[in-house]
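[1] Sequence and computational prediction follow.
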Amino acid sequence: MQLVETPLKDCFILEPRIFNDDRGFFFESYNKNTFDKLLGKNIDFVQDNQSHSVYGVLRGLHFQKGVHAQAKLVRVLEGSVLDVAVDLREDSPSFGKWYSVELTDKNFKQFFIPRGFAHGFVVLSPTAIFSYKCDNFYNKASEGGLLFNDPSLNIDWNIKTEEAILSDKDQINPLFNQLDFKNLWN
């Protein structure tokens, strides 16, 4: 597995080594020892989640606050998504910046998003199955969100805004400048 740095501090793309032959392919999608060695830290994933969505479904931008903050390792099992992370850590050199990567069932890339980030994705294929590992359990009372089309962030989601299919909750998330950064991670 190869670790690729992104412009966001502590966010990484992981590219597995693919073994192809006339039967198909094989790759190791996760190995704790390899993963921790590449990142230089011990990450204990405790929850796996999976979603199935159709073209235009935009899930995000989400985060868990305080002691319930989550690091995630995400990948696509079927289809294609544009995955986006936004750095919400005030002490980070990449605070307020975002990065996106296309994750597909053909490129096998995975995206590691540490605690302190908002995260979301939009489906670019007719359907997609999205999978992610979390290092902390979900806590409804600690949900946080950021409006996907905040003009101050100017995220390019690779679809037209009117094509985005959002949950009621994601339509009313706050803007970046409305977040209380001092109390997000306490």
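    The structure has been received and is ready for your questions.
[2] going forward, measure contacts between C-alpha atoms and count neighbours the same way
    Fine.
[3] So the residue nearest the centre of the chain, which state does it fall into?
    By Cα atoms, centre = their mean, the chain has its centre lying nearest to H119, at 4.5 Å. Following DSSP: H, G, I helix; E, B strand; the rest coil, we place H119 in the strand state.
[4] Comparison target below:
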Amino acid sequence: MKITPLNIPDILIIEPKLFEDDRGVFFESFNLEAFRDATKLNVEFVQENHSISHKNVLRGLHYQMPPYAQGKLVRVIQGEVFDVAVDIRRSSPTFGQHVSQILSAQNKKQMWIPEGFAHGFFVTSIFAEVIYKATNYYDCKHEKSILWNDPDLNIKWNIFDKPILSLKDQNAHFFSELIL
């Protein structure tokens, strides 16, 4: 397993070791002991979510307030997404900054996003299946959304058509109205 920190060092890209031969490819998509050894994080995943979305769907930027804040390990099993994490930790030196990464079934990269970040993705392929493990349970009363195109965040989504958004994401708050 290869671990690469992004510009916000708490966000990690995890690449599995691939075993390829004339039959195809084998890899461990997740091993808790290896994850803990490689990242030095003692996390416990309690829920796994599976999202299937069409091209131009944008989901996010979502987060949950304490005590239901979630860390997420995000992986794409079909297609490709442009994945984004925004630091919403007020005491952090990178507060309000974001990182992005292309995650795809082809590159097999996973992104670790700890608690204290808003998360979203934009589907760049015909469709995409995204699976993510979460360190806390979903609770609708503690879920919040930040507007995906908030000018204060200045995220370069590389979107050429109008994205397809849920009603919740259309009505998301500006970053300046952050609720924690």
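    Cool, the structure landed. Because the structure is predicted, anything quoted here is derived from the model rather than measured.
[5] quick one: TM-score?
    The TM-score (TM-score structural alignment, normalised by the length of structure 2) is 0.98; 180 aligned residues with a Cα RMSD of 0.8 Å.
[6] Surely the residue nearest to the centre of structure 1 touches L82?
    No - judged on Cα atoms under 8 Å, H119 of structure 1 makes no contact with L82 at a distance of 11.0 Å.
[7] follow-up on the earlier one: pull the contacting residues for the residue nearest to the centre of structure 1.
    Contact analysis of H119 of structure 1 by Cα atoms under 8 Å, 6 or more residues apart in numbering lists G60, L61, H62, F63, D83, V84, A85, V86, I113.
[8] Most neighbours among the residues you listed, please name it.
    Within the contacts of H119 of structure 1, most neighbours by other Cα atoms under 10 Å means V86, with 27 neighbours.
[9] quick one: that residue and K97 touch, right?
    Yes - counting by Cα under 8 Å, V86 of structure 1 touches K97, with 5.7 Å between them.
[10] Can you verify A34 of structure 2 is assigned to a helix?
    Yes - the assignment for A34 of structure 2 is a helix, going by three-state DSSP.
[11] how close does it sit to Q64 of structure 2?
    Going from A34 of structure 2 to Q64 of structure 2 by Cα to Cα, to the nearest Å gives 27 Å.
[12] you'd agree N177 of structure 1 is in a helix?
    Yes - with three-state DSSP as the criterion, N177 of structure 1 is part of a helix.
[13] For it, the count of nearby residues, please.
    11.
[14] same check, this time on Q101 of structure 2
    Applying other Cα under 10 Å, we find 16 residues neighbouring Q101 of structure 2.
[15] Please list all residues in contact with it.
    Residues counted as contacts of Q101 of structure 2 (Cα under 8 Å, 6+ apart) are F82, D83, V84.
[16] Under a three-state scheme, what state does it occupy?
    Assignment for Q101 of structure 2 (three-state DSSP): strand.
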